[in-house]
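Enquirer: After the sequence you'll find the predicted model.
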Amino acid sequence: MIKRRTNVEIIALGFAIVILVGTFLLLLPVSSDHTDFLDALFTATSATCVTGLVVYDTATHWTLFGQIVILLLIQIGGLGFITIGVFLATYLKKKISLRQRGLIEESVNSLKLAGGVKLVKHIIKGTFLFEGIGAIILSLVFIEDFGLLKGIYLGIFHAISAFCNAGFDILGIIEPYGSLTPYASNIIVNITIMALIIIGGLGFIVWQDIYEKGFKFKKYLLQTKIVLIMTIILIVGGAVLFYLFECQNSLSSLSQEEKILASFFQSVTCRTAGFNTVDVSHLKPSTSLLMMFLMFVGGSPGSTAGGIKTTTFAVLTIFVYATMTNKSEANAFNRRFDSKTIKKACSVFLINFIFIFISAIALFDMQPQLPMQDVFFEIFSALGTVGISTGITRQLTMLSKIVIVLLMYCGRVGSLTLALSLSRKKKISNCKNPVEKIAIG
């Protein structure tokens, strides 16, 4: 008898299939002059998992066909193949089954089964609206520098990459592996990219809540309130600390206004997007640690972002505070977190920590010559599906690349899979083991 796959397994397997299809498309001669299997797999994984780590400069190595493949993988990975599949089914007037609605609920981290199809339609429409506006604004800038057709293409590519929090760029025609450093002082490019990253990283549930309730904060869902507050704290706090740490270092050659702009940009993008407007390889150790923390937290549930998510970090912080102040319950905005939510948050945090620990040991053993700071930065970037690198990606050996590929994949579906598996209904046993206390701390 064939075992029926769970929704969680379908989501994980679906991402793997998309990655493999993308890999074989990137191996075609029409995609590049020559790319071996592992590098094609690395690039396809990075694109599908909306990470942005690259072994080749996207603009100079890949042909137009290869770049379009990468862009499609980014779009599919950002929205999720379930979301796109359901939208196409509704467009073709196909009936959506109860099982498919369950897949929607789990793929976008919806809080309820009802209204899933409507949410998918809002997601698709909202995505193309924001990406379209972003593409138009960016195109106006790029057309001045590259001409009409090239400028429009650059605008579309970077708008999709930014909204999906992917971090891929094709500005290597100016400076290979330079990301957005040529536009570090361009206010329009910086603000547009930041806006797309933030909107894409808020989460689809938050979009719908704001859409339905307008700007009435008190009426928002608890998740929306936590996401918005945590997003503001992390962006502003990260920008202030980045400015203080790097004012006399990587930002020293910029004007005061450009320093502030660059600080906010790094704070926004290192949460999960992967673009950069300053040279990351010359950051101070304190700044690298700050960026690792922001990469670890990442964006919000049901979004295009990675990381343990803002809600996970908020729940853990509030729970620890409640424990330290001897409170019996963890509360936020006059609402109480249930034990299942706290267990999920603890599990997601621990599993990500284990991923980091195991991968660090593996990379240090395989390439002991690599600087420890750079290795940890690469690990946090891969697991958080961020994509910022100090430059060691191109120095990785075959086995090291496999480790990073697994990290990117786990970062996109690993923690989600764990959280969803914990949420399945379990059989409650009538018999329980006796309780015995142990010392903690």
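Expert: That came through fine.
Enquirer: going forward, measure contacts between C-alpha atoms and count neighbours the same way
Expert: OK.
Enquirer: Mind giving me the packing neighbours of the helix or strand where residue 152 lies?
Expert: Using DSSP states H and E, residue 152 sits within helix 148-163. Applying 3 or more C-alpha pairs under 8 Å, 6 or more residues apart in numbering; DSSP states H and E, we find helix 148-163 packed against helix 64-79, helix 116-146, helix 187-202.
Enquirer: Show me what that helix is in contact with.
Expert: Residues from elsewhere that reach helix 148-163 (C-alpha atoms under 8 Å, 6 or more residues apart in numbering): 71, 74-75, 127, 130-132, 134-145, 167-170, 193-194, 196-201, 273, 304.
Enquirer: Residue 272: what's it in contact with?
Expert: By C-alpha under 8 Å, 6+ apart, the contact set of residue 272 is 51, 165-166, 295, 298-299, 305-307, 381, 384-387.
Enquirer: adding another structure so you can compare the two:
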Amino acid sequence: MVLPGLYTGPSLTWVDALFTATSAVCVTGLIVVDTATYFTTWGQAYVLLLIQLGGLGIVSFTSVIIAALGHRLSLRQEILTSRGANMVDEIDYHALTWAVVRFTFGAELVGAVLLYVFWVPEFGWTGAVWPSIFHTVSAFCNAGFSTFTTSLMGFQTNLPLLGVVMMLIVLGGLGFLTLEELNLWRHRRQKKGRFRLSVHSQIVLGTTAVLIVGGWVAFTAFEWHNTLAGMSLSERLVNGLFASITPRTAGFNTIDYAETTSGTNFLTIIFMVIGGSPGSTAGGIKTTTFALLGLLAWSRLQGRPTTSISARTIPEATLQKSTSLLVVALGIITVGIFLFSVLEVPGNGANAAFLTYMFEVVSAFNTVGLSMGATGELSDPGRLITVVLMFIGRVGTLTFVAAMARSPKHIKGGFRYAYEDVSIG
């Protein structure tokens, strides 16, 4: 980030260089300098390289982790299992990494061509090339970096272009395990064979659809007379849909989040915490964790001892992992908000400032990249805290999941202490 020829102005400080590199590799999208004006084309290409490597590395790593959950790996074929119950039993995990690479570059190629077609009328035959490539990779990797100062706010009325970006974000956030299983399902249907989608993919697809549609209705309603005012009906609907998709966890924006309503900001924070799906480039606690916790609460309210969906019972160990992941994530977010409250909120402690920095912490930890305008105003300690949050949110959570994926150890000495209950609630 400090090499000659990568920037146009004075060199970045080591803190800002670390911040930018971490944001790119962790596919977050938070920036302390304007990517559009500060970096040269070579500098933007370097940022894009970090995004692509970070995105591919994350997907490959998470796919291996998910494949290893609760089961020993064979040398030739790794079957995704959880305590003996097959989740996706027809995927060859030995070849999954190469499938990830092929699908990534294939999807990005198609996306770049489509964006190029929609940007040619505005930037010309040669001027549309680089923005198309950059935004395709950034969208598919859920990074949120843009070569435009105001992200995609200048293209609120270019509805086909926004549609392509949303498609790339969703594909990148679904997870390659689900995408590969959908591919198998398509081939089986063509051959008129039977194929049952795993519970994992059913939860991913169902939860993603509910979040997108529910968020679309809510965001559009909250911003109808605010940031969406002055647009046509179709433009309001498409931009409302974009606001529902981008918090999980792309980071592009077509509206100014410093001007959005409190309802929009709060819902955006919730969506940022949920994030995308396992085995994807997105961050957050993941759609499956959110869905399993909801199913767990519902089953307990009904007095059921087990949690079931689609005629299948979810293993208790998986439910415990989901609960643990949520507790750890909320704990880290809470610590981050506390540190920002002490270091960054003005002396008078304005409520507006607190919400701004809360938004910033959640966005950083869940590798979203959305901001209410606080990123560039952070002090060096605040920027270093953000770096740590981005790193932990991406790598730390995966490490935590990997640690939980190991088989439980036998009780030392062959005994346990006596049970004693504790009153709760």
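Expert: Nice, thanks for sending it over. These figures come from a predicted structure and were not determined experimentally.
Enquirer: What's the TM-score once they're superposed?
Expert: Taking TM-score structural alignment, normalised by the length of structure 2 as the basis, the two superposed chains have a TM-score of 0.88; 395 aligned residues with a C-alpha RMSD of 2.3 Å.
Enquirer: so how much does the helix holding residue 152 of structure 1 differ from structure 2 once superposed?
Expert: Once fitted to structure 2, helix 148-163 of structure 1 is off its aligned match by 0.9 Å on average (mean C-alpha distance after the TM-score superposition for structure 1).
Enquirer: Relative to the whole chain's centre, how far out is that helix?
Expert: Centroid displacement of helix 148-163 of structure 1 relative to its chain, using C-alpha atoms, centre = their mean, to the nearest Å, is 20 Å.
Enquirer: cool, stretch 294-313 of structure 2 as well?
Expert: Chain-centre distance of stretch 294-313 of structure 2: 27 Å, with C-alpha atoms, centre = their mean.
Enquirer: likewise stretch 258-273 of structure 2?
Expert: Distance, stretch centre to chain centre, for stretch 258-273 of structure 2: 16 Å (C-alpha atoms, centre = their mean).
Enquirer: again with stretch 388-403 of structure 1
Expert: So, by C-alpha atoms, centre = their mean, the centroid of stretch 388-403 of structure 1 is 19 Å from its chain's centroid.
Enquirer: List the contacts of the residue nearest the centre of structure 2.
Expert: Central residue of structure 2 (C-alpha atoms, centre = their mean): residue 282, 2.4 Å from the mean position. Residue 282 of structure 2 makes contact with 141, 142, 172, 173, 248, 249, 250, 275, 276, 367, 368, according to C-alpha under 8 Å, 6+ apart.
Enquirer: And the second one, what's its match in structure 1?
Expert: Taking TM-score structural alignment for the superposition, residue 142 of structure 2 sits opposite residue 165 in structure 1.
Enquirer: circling back to that earlier point, now render the helices and strands packed on helix 148-163 of structure 1 as CSV, adding mean neighbour count and distance to residue 428 of structure 1.
Expert: Below are these laid out as CSV (neighbours: other C-alpha atoms under 10 Å; distance: least, C-alpha to C-alpha, whole Å):
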stretch, mean neighbour count, distance to residue 428 of structure 1
helix 64-79, 22, 36
helix 116-146, 18, 29
helix 187-202, 22, 35
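Enquirer: Distance to residue 219 of structure 1 added to these, as TSV?
Expert: Listed next are these as TSV, based on distance: least, C-alpha to C-alpha, whole Å:
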stretch	distance to residue 219 of structure 1
helix 64-79	27
helix 116-146	19
helix 187-202	17
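Enquirer: among those helices, which is nearest residue 414 of structure 1?
Expert: For these, the distance to residue 414 of structure 1 is smallest for helix 64-79, at 14.3 Å, taking C-alpha to C-alpha.
Enquirer: any idea of the angle the closest one forms with helix 148-163?
Expert: Using axes from the mean of the first three to the mean of the last three C-alpha atoms, to 10 degrees, the inter-axis angle of helix 64-79 of structure 1 relative to helix 148-163 is 30 degrees.
Enquirer: Name the nearest residue to the aligned partner of residue 389 of structure 2 in structure 1, sequence neighbours excluded.
Expert: Counting by TM-score structural alignment, residue 389 of structure 2 corresponds to residue 407 in structure 1. Counting by C-alpha to C-alpha, 6 or more residues apart in numbering, residue 407 of structure 1 lies nearest to residue 383, which is 5.0 Å off, once chain neighbours are set aside.
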